[in-house]
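Chemist: predicted model and sequence follow; I will ask about them next.
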Amino acid sequence: MTHERRSLPIELRAKGRRLEGYAATFNTETRIGGEFTETIVPGAFSASLASAPDIIGLVDHDPSRVLGRTRSKTLRLAEDTRGLSFELDLPDTQAGRDVLALAERGDLGGMSFGFRAVDAPRQGDRRELRKVDLFEISVVSAWPAYPETVVQARAKEPLLPGLAHAARVLRIFEVSQ
């Protein structure tokens, strides 16, 4: 079974100890490994979300740095017209504090997601992700692929006054296991 990962420039906001934004956006073309162009179709995540799997929120796809999960309701995911939105309640752990500090400073690269393609027809050098099994989303330090997604950090009550909150763009990459 091939597992893939995609990183995206995503909108990400820090609100207290919560991050929110988009882990993926629809209808945005990106070049994957110089081999083909890929687009995520609206509804690609709906079956996976409806089946209620335990999807995990990680730092840089590292399973030893768990930030939250859908089973405990510390990670909430939904599809809307723009893409796969998320809300993530950050834990009071070193990983959670680090991610929050980087988000507030605008230093995060964006978001990524790990999946298995279920329905992803390829025609020539183009592929559409129509249905995927989603198993994780990750806050990533660098290199997203879908340039139309944006990650922002914004605190409701800034924890560190005077810090700039910036959007960062990431490149998407593919990892086969």
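Modeler: On my side now, so go ahead. These numbers come from a predicted model, not from an experiment. Numbers count the residues shown, from 1 in each chain.
Chemist: contacts and neighbour counts: CA atoms only from here.
Modeler: Noted.
Chemist: who are the neighbours in contact with Asp92?
Modeler: Residues near Asp92 by C-alpha atoms under 8 Å, 6 or more residues apart in numbering: none.
Chemist: surely it is in a helix?
Modeler: No: counting by DSSP: H, G, I helix; E, B strand; the rest coil, Asp92 is not found in a helix; it is coil.
Chemist: that one and Thr70, how far apart?
Modeler: Note on Asp92: its distance to Thr70, by C-alpha to C-alpha, to the nearest Å, is 18 Å.
Chemist: ok, Ile56 next?
Modeler: For Ile56, the distance to Thr70 - C-alpha to C-alpha - is 7 Å.
Chemist: what of Gly83?
Modeler: Distance, Gly83 to Thr70, by C-alpha to C-alpha: 18 Å.
Chemist: these two - which one has more neighbours?
Modeler: Per other C-alpha atoms under 10 Å, whichever of Gly83 and Thr70 has more neighbours is Gly83, with 22 against 18.
Chemist: second one coming, line it up with the first:
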Amino acid sequence: MNEQERRFTRGPVEVRAAGESRTIGGYAAKFNALSRNLGGFVERIDPGFFAKSEGDGWPEAMARYNHDDNMLLGTTGAGTLRLAVDGTGLDYQVDVPAARADVFELVQRGDVARSSFAFYTFEDDWAMTEQGFPVRTLLSGQLVDVAPVNTPAYLDTSTGLRSLAERAGAELEEVRGAAEDGQLARFLEPKPAATVIDLKTSESGGQGDPHPLLAVRQRRAELMRRRTF
């Protein structure tokens, strides 16, 4: 999957240090917490989702106010953005530059109180919640940025629907239509289990006729016998 996605967390962004450093931070993502309804399904983030990005040293990860390229706050490369994964989620701290003192003030006053993160998904999985609602689990991906945001919003979730369509072998438009009707669960219904036949106890079809599998074996044995003569 190569489409960028964005999600926000209910955890607050806050001032971590004042004075010359002007550091703000918070949890950009929280593990195993179900999201709100994203249009027929919910999501959770697996604790291992950021493992590759972390292992690679958070390459090119940034902090941007409202995910805006023109509002860069810090980068991992310059050491002005620091990221850490713990049992709760992905925590970030960014030293806000003097040119973005307004962003620091907005966070300090509480006008900006939420965080978000942008990412690419490498691997996900689909299942059902205990309440029978479709849930997408984000298993691995790459972090693009973390961002304090004014109005947390889920953007287009078509990447998630495309993932489900590929899993179910269905057309994207069919899955999208099912999402609009609240019928995504039908793409996650378990397939009927294959019938297992025990030849030790069932060598006949129950009506006195040879079992079909036994008949195939007998036919193969007859062909092999003929080839030997």
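Modeler: Great, that's in hand. Worth saying up front: this structure is predicted, and the values here are computed from it rather than measured.
Chemist: so where in structure 1 does the longest helix belonging to structure 2 end up aligned?
Modeler: Longest helix in structure 2 by number of residues (criterion: DSSP state H): helix 212-227. Aligning helix 212-227 of structure 2 against structure 1 (TM-score structural alignment) gives no matching residues.
Chemist: return the distance of that helix from the chain's centre.
Modeler: 51 Å (C-alpha atoms, centre = their mean, to the nearest Å).
Chemist: same check, this time on stretch 9-28 of structure 2
Modeler: Per C-alpha atoms, centre = their mean, the centroid offset for stretch 9-28 of structure 2 relative to its chain is 25 Å.
Chemist: got a list of contacts for that stretch?
Modeler: 8, 29-30, 89-97, 104, 107-108, 112-117, 146-148.
Chemist: now, these that are in helices?
Modeler: Among these, the members falling in helices (DSSP H) are Phe104, Val107, Gln108.
Chemist: quick one: what's aligned to the first one in structure 1?
Modeler: For Phe104 of structure 2, the aligned residue in structure 1 is Leu100 (criterion: TM-score structural alignment).
Chemist: so which of the ones in helices among the contacts of stretch 9-28 of structure 2 comes closest to Leu139 of structure 2?
Modeler: Leu139 of structure 2 has its nearest neighbour among those in Val107, at 30.9 Å by C-alpha to C-alpha.
Chemist: give me the number of residues near that closest one?
Modeler: Neighbour number of Val107 of structure 2 under other C-alpha under 10 Å is 21.
Chemist: which residue lies nearest the spatial centre of structure 2?
Modeler: Leu138 (2.0 Å; C-alpha atoms, centre = their mean).
Chemist: so who does the aligned partner of it in structure 1 touch?
Modeler: Under the alignment (TM-score structural alignment), Leu138 of structure 2 pairs with Leu129 in structure 1. Leu129 of structure 1 makes contacts with Glu38, Thr39, Ile40, Val41, Ala44, Ala117, Asp119, Ala120, Pro121, as judged by C-alpha under 8 Å, 6+ apart.
Chemist: contacting residues around the fourth one?
Modeler: Shown in contact with Val41 of structure 1 (C-alpha under 8 Å, 6+ apart): Phe26, Asn27, Glu128, Leu129, Arg130.
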